[in-house]
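Colleague: Can you look at this prediction? I've put the sequence above it.
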Amino acid sequence: MSGADRVEALLDDAACRLEAAGMSNAAGEARMLLAHQLGCSPSRFRIWPEALVGDDDAETFRTLVAARAGGRPLAYITEECEFWSLPLKVTPATLIPRPDTETLVEAAIACPLPEVARVLDVGTGSGAVALALAQERPDWYVTASETSGEALAVAETNASTLGLKVTFVEGDLLAPFHETDAWDLIVSNPPYVAADDPHLCCGDLRYEPQSALAAGADGLDVIRPLVAGALQRLAPGGWLLLEHGYDQALAIAALLKEAGFGSCFMQHDLAGNPRVSGGRRED
């Protein structure tokens, strides 16, 4: 193989470039990028570090490394991200699923619901939450809505690839559904970042769809109508669960109480930050 590069040399060079760009897991990301390019597992490189990589693959790999060093999210380069142990396809049309959102899944499966529950995930994006719930509770009837047709197509692809049954509906928040619909559980990871939050200009957030992140001056412009409209779409005893920012728990508790929800609670994420709030239709 003329002019081929050794895996070990490619990875060492890539790790140096990524580390210089400030990546905290430079060596790990280098392995993931090369594995993506070669269509193999990163563990392969530990077994055969002396293996050779052809010129075309090596050149493309260096291009991927340059994109990552420039700040492009790893998940958008590889078009894959793991959530709840599920490998999900992601694109710039969807948010990148984060471990914090697994708190929403944990809260949902802990809710006292009928064995065959009707569940709605509002603003599903890549389908992460809906698919995790379908995986954990195969007897639930899971529906997921999404405003973006592009994002919805990604979610449908993920469901098909994983063999999980979720019904997908395009539309804004609760608009696609009748007020007579009686959901046992409504969950959502809505946009909740304040529009002027400087973090929107940093890191991966620079590349993610802003419409799925920012929601007005206080970050609650989407949560307000969602809370206001959810109660009448829940079955008696049904639950609404929302992911939110670390500093929004008190505001959302007030919104839930004002809308008529009872049994309100808040759950922390693994970092100890307030992350999920919910309430129940008591009548």
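Modeller: Structure received. Numbers count the residues shown, from 1 in each chain.
Colleague: can we go C-alpha only for contacts and neighbour counts from here?
Modeller: Will do.
Colleague: so how far is residue 170 from residue 177?
Modeller: Separation of residue 177 from residue 170 (CA to CA, to the nearest Å): 11 Å.
Colleague: Helices along the chain, start to end?
Modeller: Counting by DSSP state H, the chain has helices at residues 7-20, 26-38, 44-47, 55-69, 74-78, 102-110, 128-136, 149-162, 223-230, 249-259.
Colleague: One more to weigh against that first structure:
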Amino acid sequence: MEDIQSILTSSALSLQNISDSADLDVEVLLCHVLEKNRSYLRTWPEKQLSRTQLEQFKQLLKQRQQGQPIAYIIGKREFWSRYFYVDSNVLIPRPDTETLIELCLQLIQHKPNAKLIDLGTGSGAIAITLAAEYPKLKVTAVDNSTAALKIAQHNALLNHTSGIRFLQSNWFDQIADESFDFIVSNPPYIAPDDPHLNLGDVCHEPKCALIAEQHGLQDIMLISKQSQRYLNNNGYLILEHGYDQKQSVHNILQKHQYQNIQCLHDLSNQPRISYAQWQTLK
């Protein structure tokens, strides 16, 4: 039998040409098999795996060697200190989206019983996180994918946020005549010919949640236009977008007469979250 340290060393070497985080990837896979945290690996490096554990680990490692994202292999991803189930029907929640969460929490604190809609909810990470942080918040989460909605509903149960309303809708198509204080979205914003689509985890994620026509701006343009009808006076539209789309998104929001347009930078100091207010009373 092999011990933890030898497995970590040899397995990380096998991922060097596949992953920029080979050591971490192997640790995550091994922790998943052992049902332990990473500190356990450092505390017990001489601990030997059982035959069953070793076989299970080798199967997971093979998937990673084939390029499968870690989150899909182990079926979960941490986001805002909570775990979310994910599979190939939804995008993998990313740390940069936590910038959107930080902004929303700052804005919602002034109106904790507000109405919020999350467009294209996917795994539900945004809607569920906000509902968990502000239990009085009235949250609606929509997605055009029935598979994604099932995952989001499952994650709502996992994270004890049973009050979220889930609806199948292509953006606002199935939304009744109602209004919201906050409209948030992490929509598709990658251009169809972007070379990043063939790199890393992205090439395994659902293309419908990644790609937008018109240089990646089609869905942002549509949401910006349609949100006018659904926002309360002084309500906020909050959008995640590509690092190189700040000016284009600003121009779109300006064209549709939004006010107080601003942009926040992500963890890599790239412009990532644009937001603005809609004022119906001029």
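Modeller: Looks like it came in fine. Here the structure is a predicted model, which means the values were calculated and not measured.
Colleague: Superpose the two chains and report the TM-score.
Modeller: Overlay of the two chains. TM-score (TM-score structural alignment, normalised by the length of structure 2): 0.94; 278 aligned residues with a CA RMSD of 1.5 Å.
Colleague: what's the matching residue for residue 230 of structure 1 over in structure 2?
Modeller: Matched to structure 2 by TM-score structural alignment, residue 230 of structure 1 sits across from residue 227.
Colleague: That match is in contact with residue 183, isn't it?
Modeller: Yes. Between residue 227 of structure 2 and residue 183 there is a contact under CA atoms under 8 Å: 7.4 Å.
Colleague: Are there residues contacting both of those two? Which ones?
Modeller: Counting by CA atoms under 8 Å, 6 or more residues apart in numbering, the shared contacts of residue 227 of structure 2 and residue 183 are residue 237.
Colleague: gap between whichever residue in structure 1 pairs up with residue 101 of structure 2 and residue 99 of structure 1?
Modeller: Under the alignment by TM-score structural alignment, residue 101 of structure 2 pairs with residue 105 in structure 1. Shown here: residue 105 of structure 1 relative to residue 99 of structure 1, a distance of 10 Å by CA to CA.
Colleague: Who has more neighbours out of those two?
Modeller: Using other CA atoms under 10 Å, the more surrounded residue of residue 105 of structure 1 and residue 99 is residue 105, with 22 against 12.
Colleague: With residue 133 of structure 1 as the reference, measure out to the more buried one.
Modeller: According to CA to CA, residue 105 of structure 1 and residue 133 of structure 1 sit 7 Å apart.
Colleague: What of residue 120 of structure 1?
Modeller: 10 Å.
Colleague: Check residue 156 of structure 1 too.
Modeller: Taking CA to CA, one finds residue 156 of structure 1 at 15 Å from residue 133 of structure 1.
Colleague: Residue 194 of structure 1 too?
Modeller: 28 Å.
Colleague: More neighbours: which of these two?
Modeller: Counted by other CA under 10 Å, residue 194 of structure 1 and residue 133 do not tie: residue 133 has more neighbours, with 23 against 19.
Colleague: list the contacts for the residue mapped onto the more buried one from structure 2?
Modeller: If you follow residue 133 of structure 1 across to structure 2 using TM-score structural alignment, you land on residue 130. Contact analysis of residue 130 of structure 2 by CA under 8 Å, 6+ apart lists 101, 104, 105, 137.
Colleague: Hmm, residue 57 of structure 2 is touching residue 33, no?
Modeller: Yes. Between residue 57 of structure 2 and residue 33 there is a contact under CA under 8 Å: 6.3 Å.
Colleague: neighbouring contacts of stretch 46-64 of structure 2?
Modeller: With CA under 8 Å, 6+ apart as the criterion, stretch 46-64 of structure 2 contacts 1-5, 11, 15, 26, 29-30, 33-34, 70, 73.
Colleague: In structure 1, what stretch matches that stretch?
Modeller: Stretch 46-64 of structure 2 covers residues 50-68 of structure 1 once aligned (TM-score structural alignment).
Colleague: Return the set of buried residues in that stretch.
Modeller: Within stretch 50-68 of structure 1, the residues that qualify as buried are 52, 53, 58, 61, 62, 64, 65, 66, 68, counting by 16 or more other CA atoms under 10 Å.
Colleague: Output the longest strand belonging to structure 1.
Modeller: The residue-count maximum for a strand in structure 1 (DSSP state E) belongs to strand 234-243.
Colleague: which residue in structure 1 lines up with residue 117 of structure 2?
Modeller: Aligned counterpart of residue 117 of structure 2 in structure 1: residue 120 (TM-score structural alignment).
Colleague: need the contact list for that match.
Modeller: Going by CA under 8 Å, 6+ apart, residue 120 of structure 1 touches 130, 142, 143, 144, 145, 183, 185, 186, 187.
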